[in-house]
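A.B. asks: Structure here, sequence nowhere to be found:
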């Protein structure tokens, strides 16, 4: 499973474009009156402000080379403040052998850079936004996680550890390859490295096999 394209809403299209283009150094692939697209390795992200209600924000993670976490952290610190948790500005996940850091963009999206030491490729090129491999995690906030998990099974997407779906906790969903994940999240769960609680907002994820899934304008899950 790979995320080919992810479409997200924003109330601050100009601020987001300036941040991703001029602060992070992304190339704007497509620019229209109400949207723009930037590419992170394999994955394209579209930000759009059409029919946007509230102040949408999301959590997503990008894979960075397995040998460049410290270098990437220095690179990020020159551009944006890192988020903290218990006084720390990064974390090591022993269970998956990965280092992560977090920061927020102008829309308040919780952006994560994750270096999976055993799974991500290495790079000898000085770190830049071009070293990002792909989006490897996209959080999906839903009211009924059990129902959504049953729908995801139809696309071969299951809990990565084969666990029973936790109706209020966090479940990492993937296919048999298990290197890219949908995070099923219940509303009001506090995001790690953030003071924000999860909220349902519209979004569309297009997988490499053409399957589309996400949250529609009525805040309902869909899979087609």
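C.D. replies: Yes, it's here. None of these values were measured; they are calculated from a predicted model. Numbering: from 1, shown residues only.
A.B. asks: contacts and neighbour counts: CA atoms only from here.
C.D. replies: OK.
A.B. asks: buried residues in stretch 211-224?
C.D. replies: The neighbour-count check on stretch 211-224 (16 or more other CA atoms under 10 Å) flags 212, 213, 214, 215, 221, 223 as buried.
A.B. asks: so what's the first one closest to, chain neighbours aside?
C.D. replies: Distances taken as CA to CA, 6 or more residues apart in numbering place residue 206 nearest to residue 212, at 4.5 Å, with adjacent residues excluded.
A.B. asks: what's the answer for the last one, then?
C.D. replies: With CA to CA, 6+ apart as the criterion, residue 223 has its nearest non-adjacent residue at 4.2 Å, and that residue is residue 213.
A.B. asks: Tell me the buried residues in stretch 171-181?
C.D. replies: For stretch 171-181, the neighbour count (16+ other CA under 10 Å) marks 171, 172, 173, 174, 175, 178, 179, 180, 181 as buried.
A.B. asks: Can you say which helix or strand has the third one in it?
C.D. replies: The reference is to residue 173. Using DSSP states H and E, residue 173 maps to strand 170-174.
A.B. asks: And here is the other one:
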């Protein structure tokens, strides 16, 4: 599953843009009053200001794929710029079922970002880590919901199927290239003290077009807005 574009909301885009352009070094594609878009590998990431007062507390979890052999160098690069998350005294996450290593960090708005090296992918490089070349794409976005089975069923009708191990509170959809992390609201995000909450998301998936996710007390509303 290829995530070509991801659009999220924020309380203040002007204060957030320098983190992505200056700290992470992502090229700015568009910048205007109330929004900006940066290029992250083959993916575009947009933050759009919202007038909803509650949006000041909004945060998302999303991940960037890096070459499978570059996690140590990528970790050194990012922790020289921002604090990285820890859990049980560890600052690197290893998933045996996914065969991947990750590090986590936050942007100034509290969004939870991840650099993930998936050892199932044939994308190693034999040069020093270069974020301009080696942040390959956005490969995960969390979409919390109160009703995981309903969301999974809806996405299956769009041809987007479950990935590897699932359980009652976590059901990733997609493949190594890209995943929608369908998780239960209230579930703790890995390597943080934050719980998963549902906020508006728009994602353009090559295989399914543009999808809009919003929530209510019954679960996710998923619209295909092609």
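C.D. replies: Structure's in. What do you need? Here the structure is a predicted model, which means the values were calculated and not measured.
A.B. asks: What does the superposition give as a TM-score?
C.D. replies: TM-score of the superposed chains, computed with TM-score structural alignment, normalised by the length of structure 1, equals 0.91; 219 aligned residues with a CA RMSD of 1.9 Å.
A.B. asks: coming back round to it: how near is whatever residue of structure 2 lines up with the residue nearest to residue 212 of structure 1 to residue 54 of structure 2?
C.D. replies: Residue 206 of structure 1 maps onto residue 204 in structure 2 when the alignment is built from TM-score structural alignment. In this view, residue 204 of structure 2 and residue 54 of structure 2 are 25 Å apart by CA to CA, to the nearest Å.
A.B. asks: Look at the two and report which has more neighbours.
C.D. replies: Using other CA atoms under 10 Å, the more surrounded residue of residue 204 of structure 2 and residue 54 is residue 204, with 21 against 9.
A.B. asks: that older thread, confirm that the residue nearest to residue 212 of structure 1 sits in a strand.
C.D. replies: Yes. Assessed by DSSP: H, G, I helix; E, B strand; the rest coil, residue 206 of structure 1 belongs to a strand.
A.B. asks: quick one: contacts for it?
C.D. replies: Residues counted as contacts of residue 206 of structure 1 (CA atoms under 8 Å, 6 or more residues apart in numbering) are 3, 4, 5, 6, 212, 213.
A.B. asks: how does it look with 10 Å?
C.D. replies: 2-7, 43-44, 212-214, 223-224 (CA atoms under 10 Å, 6 or more residues apart in numbering).
A.B. asks: And residue 151 of structure 2, by the same measure?
C.D. replies: Here residue 151 of structure 2 is in contact with 143, 144, 145, 171, 182, 183, 213, 219, 220, 221, 222 (CA under 10 Å, 6+ apart).
A.B. asks: how close does the aligned residue in structure 1 for the second one get to residue 32 of structure 1?
C.D. replies: Using TM-score structural alignment, the partner of residue 144 of structure 2 in structure 1 is residue 141. Distance, residue 141 of structure 1 to residue 32 of structure 1, by CA to CA: 28 Å.
A.B. asks: if you count what's nearby, which of those two comes out ahead?
C.D. replies: residue 141 (27 against 8).
A.B. asks: so where does the spatially most central residue of structure 1 fall, helix or strand?
C.D. replies: The centroid of structure 1 falls nearest to residue 60 when counting by CA atoms, centre = their mean (1.4 Å). Assigned by DSSP H and E, residue 60 of structure 1 falls within strand 59-63.
A.B. asks: Repeat that for residue 76 of structure 1.
C.D. replies: helix 69-77.
A.B. asks: That helix aligns to what range in structure 2?
C.D. replies: With TM-score structural alignment applied, helix 69-77 of structure 1 matches the range 71-79 in structure 2.
A.B. asks: on average, how far is that stretch from the matching bit in structure 1?
C.D. replies: Stretch 71-79 of structure 2: mean distance to aligned residues in structure 1 after superposition is 0.6 Å, counting by mean CA distance after the TM-score superposition for structure 1.
A.B. asks: quick one on the thing from earlier: which of the contacts of residue 206 of structure 1 line up with contacts in structure 2?
C.D. replies: Among the contacts of residue 206 of structure 1, the contacts conserved in structure 2 (both residues aligned by TM-score structural alignment, their matches' CA atoms under 10 Å) are 2, 3, 4, 5, 6, 7, 43, 44, 212, 213, 214, 224.
A.B. asks: As JSON lines, those with distance to residue 82 of structure 1 would be great.
C.D. replies: Converted to JSON lines, those look like this (distance: CA to CA, whole Å):
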{"residue": "2", "distance to residue 82 of structure 1": "27"}
{"residue": "3", "distance to residue 82 of structure 1": "25"}
{"residue": "4", "distance to residue 82 of structure 1": "27"}
{"residue": "5", "distance to residue 82 of structure 1": "26"}
{"residue": "6", "distance to residue 82 of structure 1": "24"}
{"residue": "7", "distance to residue 82 of structure 1": "24"}
{"residue": "43", "distance to residue 82 of structure 1": "23"}
{"residue": "44", "distance to residue 82 of structure 1": "24"}
{"residue": "212", "distance to residue 82 of structure 1": "32"}
{"residue": "213", "distance to residue 82 of structure 1": "30"}
{"residue": "214", "distance to residue 82 of structure 1": "28"}
{"residue": "224", "distance to residue 82 of structure 1": "37"}
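A.B. asks: coming back round to it: got a list of what the residue nearest to residue 223 of structure 1 touches?
C.D. replies: Applying CA under 10 Å, 6+ apart to residue 213 of structure 1 gives the contacts 6, 140, 152, 203, 204, 205, 206, 207, 221, 222, 223, 224.
A.B. asks: now, which of these sits nearest residue 12 of structure 1?
C.D. replies: Residue 12 of structure 1 lies nearest to residue 203 out of those, by CA to CA, at 15.9 Å.
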